[in-house]
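J.: Coordinates only, no sequence provided:
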């Protein structure tokens, strides 16, 4: 028997978000108080650290005590809803481990992004990544179901979201497809918001947004779970979009851009080095958000892997697309880096971080970006560069600049 009133929990959640200065406008508060999150989270996983630091997931389903389930649902937490691309809490056989592939993002992040979207009545919005459908429901309440289009790559996830939206009273139709392509059938949009992380803003999104419209998405060419930023861009009359990083953000990557975790013998993958030298820069600096963000601009496509053998740690950076690597090992005197392949990954990262420090180590909100039909450019201060290089780094006061050519969309 349920003793907890969901409406009371929704009001309490709205109070917490308002007190935390996330929820700022009456219209979005009304949406939070009205949209029943429990309909979008009938089941999910509660995570906790297990043996050896490996995360374990406990299924929470309708069979769980209802008061306990509702209390979890209305916490300001992100709950994993799918593991390994297929396993849900209903299909899980008890406690398990795995790789999260879908989730319901914590309400403070969802609402904070919606507030940053600067919507007005009657606007046409495209959402990339329907997920559970909770954020879709909030937008339907705020803007009307006819003004919200949502694209989800996973058909099963999309169908669940559609059913939950119907039950919540919103007769909208989530689209199953690749969100990197947008959804041209209902373009142009006043706003595009992505609830998955992308390596770069697809130019298709720019083309499908009205001049003066806003694109809001987490960016970073990342195989890491951090070091990404929330980009807010305004589309201009000339068909480009320009804006800045407005803060840190962390989302699961778009399914088509997700990296496969490295496996096998790491030392064999880094057996043939072209160079070996000492480095004054410890890879531990990459544990910090802004250096990680810059490292990924300097070496796009690089995956970070830490390994320990005989109490000796090695930090690897692999770029499989260009068959390049950097391997850093520590001794009592500092760090040694071995590098191989057509690009020197650690050289690029080292140069980027040294140049960043030379201009005062600004925070992530100092980063600006522009998306055109040809490239995706970032810079801190100064002006953009015009080189046609696919990946180019330059550190020269007063600005740091990067420019990456667009890559073809996955087939």
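T.: Yep, that arrived. As the structure is a prediction and not an experimental result, all values here were calculated from the model.

J.: Please make it C-alpha for all contacts and neighbour counts, starting now.
T.: Noted.

J.: Can you name the residues that contact the closest residue to residue 46 other than its chain neighbours?
T.: Closest residue in space to residue 46, ignoring its immediate chain neighbours: residue 58 at 5.0 Å, by Cα to Cα, 6 or more residues apart in numbering. By Cα atoms under 8 Å, 6 or more residues apart in numbering, residue 58 lies in contact with 45-47, 89, 94-96.

J.: Same check on residue 50?
T.: Residues counted as contacts of residue 50 (Cα under 8 Å, 6+ apart) are residue 56.

J.: how much space is there between it and residue 337?
T.: 33 Å (Cα to Cα, to the nearest Å).

J.: ok, second structure coming up, stack it against the first:
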């Protein structure tokens, strides 16, 4: 069997170019120490399936040292991982995206780090190697996940400061922090994290408005207590529990439903680039997902748009071949499909900017997404002041 060291070196070569400090941390913190004997993984693009160290050790090792996430919990622990069916709620993140976030974070020895979401403990251990274990504070909301992470870290020889609680509250007693590292998707940046960070501190997080595309976010805290930053790349993580969407109702559960039509091909929205997704999400506050599965009437493409805070506000637009107009099924009185298409054409009117031209500001008043520079906020639900992008 290939040794863990050789597998680690092969993984580091696969992830190249890689910051030397991150590569050294991965050598010092073997990933297999943080992956349970039974978990779920998706190798070679297949559906997630069970990996079992006892039943098929080679398959388990291949998954652990591949650049893929390993799912360690379903439905907040309510579903046995062996069923391989349910919502993924905790994981050991893919090494590539872990490395990219650590590069954005850029911790140094002695840097005081707040981590939101301990998970399996692997990233916390990497941070301990990079910054020193006495400088790392990691918060995990799930007591069972936190207990296992503590065991993993102890057995691997690391002793960061671990807290079981709501990561949105941070840990003021351990601040001020030089770095804030978030390992779960967030729709809103809690201002508590900015309050607990010193001027010049860096915050990195998966920004997950969930309008099809999610992003890496990097913010820098200023002496005035306002943080500014941009979206360097894409990233998709499981959502922070306190920021998950409200489950939507099925059509038969409400009488407030409307049958509408649209001249706009739904695929115009589905196939829009990431810059459009970022703009639409910021303007409307809506989420979206799509499907190419045919229905009883044959070939179709559907896109669902919904308000993550209101189960009674959503719509589905349906594309079918050779149609002049397309069906829209809307639940609730909010015209969510119209809001999405209006936001899309507003983005078109701005010259179709890509996501790297957008940024975010977080202040005590809230957060806003802006185009090119903070003086040009995107008009939308995330901003409460003058809202004219130019």
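T.: Yep, it's here. Source: prediction; values computed, not measured.

J.: Assign a three-state SS to the aligned residue in structure 2 for residue 82 of structure 1, would you?
T.: Residue 82 of structure 1 maps onto residue 73 in structure 2, with residues paired by TM-score structural alignment. The local conformation at residue 73 of structure 2, judged by DSSP: H, G, I helix; E, B strand; the rest coil, is strand.

J.: Tell me if I'm right that residue 73 of structure 2 and residue 85 touch.
T.: No - proximity of residue 73 of structure 2 to residue 85 does not meet the contact threshold set by Cα atoms under 8 Å, at 10.6 Å.

J.: which residues are common contacts for those two?
T.: Contact with both residue 73 of structure 2 and residue 85 is made by residues residue 79, according to Cα under 8 Å, 6+ apart.

J.: Which one's more surrounded, the two?
T.: Using other Cα atoms under 10 Å, the more surrounded residue of residue 73 of structure 2 and residue 85 is residue 73, with 24 against 14.

J.: what about stretch 153-167 of structure 2, start to end distance?
T.: 19 Å.

J.: how about that stretch, aligned to which bit of structure 1?
T.: By TM-score structural alignment, stretch 153-167 of structure 2 lines up with residues 165-179 in structure 1.

J.: Pull the distance from the matching stretch to the chain's centre.
T.: Remark: stretch 165-179 of structure 1 is offset 22 Å from the chain centroid, using Cα atoms, centre = their mean, to the nearest Å.

J.: Excluding sequence neighbours, find me the nearest residue to the counterpart of residue 197 of structure 1 in structure 2.
T.: Structural alignment places residue 197 of structure 1 opposite residue 185 in structure 2 (criterion: TM-score structural alignment). Leaving aside its sequence neighbours, residue 185 of structure 2 sits nearest to residue 239 (Cα to Cα, 6+ apart; 4.1 Å).

J.: Likewise for residue 142 of structure 2?
T.: Nearest residue to residue 142 of structure 2, sequence neighbours excluded (Cα to Cα, 6+ apart): residue 164, at 7.0 Å.

J.: Could you give the number of residues near residue 46 of structure 2?
T.: 8.

J.: Aligned to residue 152 of structure 1, what sits in structure 2?
T.: Residue 152 of structure 1 maps onto residue 140 in structure 2, with residues paired by TM-score structural alignment.

J.: Tell me how far the counterpart of residue 35 of structure 2 in structure 1 lies from residue 398 of structure 1.
T.: Structural alignment (TM-score structural alignment) places residue 35 of structure 2 against residue 41 in structure 1. Residue 41 of structure 1 sits at a distance of 49 Å from residue 398 of structure 1 (criterion: Cα to Cα).

J.: likewise residue 39 of structure 1?
T.: 51 Å.

J.: which one of those two has more residues nearby?
T.: The neighbour count for residue 39 of structure 1 versus residue 398, taken as other Cα under 10 Å, is higher for residue 39 (19 against 11).

J.: how about that one, secondary structure?
T.: State at residue 39 of structure 1, reduced to three classes by three-state DSSP: helix.

J.: I figured it hits residue 166, correct?
T.: No - Residue 39 of structure 1 is beyond contact range of residue 166, at 9.9 Å (criterion: Cα under 8 Å).

J.: Which residue ranges of structure 2 form helices?
T.: For structure 2, helices defined by DSSP state H occupy the ranges 4-15, 20-28, 57-64, 95-105, 122-131, 143-156, 191-195, 267-270, 274-284, 336-349.

J.: Not counting sequence-adjacent ones, nearest residue to residue 390 of structure 2?
T.: The shortest distance from residue 390 of structure 2 to any non-neighbouring residue, by Cα to Cα, 6+ apart, is to residue 376 (6.0 Å).

J.: The one you found touches residue 383, doesn't it?
T.: No - the pair residue 376 of structure 2 / residue 383 is not scored as a contact, 11.1 Å apart, by Cα under 8 Å.

J.: Report the contact partners of the match of residue 35 of structure 2.
T.: Taking Cα under 8 Å, 6+ apart, we find residue 41 of structure 1 in contact with 73, 81, 104, 132.

J.: how does it look with 10 Å?
T.: By Cα atoms under 10 Å, 6 or more residues apart in numbering, the contact list for residue 41 of structure 1 reads 60-62, 69-70, 73, 79-81, 103-104, 132-134, 160-161, 164.

J.: cool, and residue 278 of structure 2?
T.: Residue 278 of structure 2 neighbours (Cα under 10 Å, 6+ apart): 207-215, 231, 347, 354-355, 358, 369.

J.: go on, residue 355 of structure 1?
T.: Contacts of residue 355 of structure 1 (Cα under 10 Å, 6+ apart): 349, 361, 394-397, 399-400.

J.: Which two among the residues you listed are spaced furthest apart?
T.: 349 and 397 (17.4 Å; Cα to Cα).

J.: thought residue 138 of structure 1 was touching residue 32?
T.: Yes - here residue 138 of structure 1 reaches residue 32: they are 6.8 Å apart, a contact under Cα atoms under 10 Å.

J.: Spell out which residues are contacts of both of the two.
T.: Residues touching both residue 138 of structure 1 and residue 32 (Cα under 10 Å, 6+ apart): residue 111.
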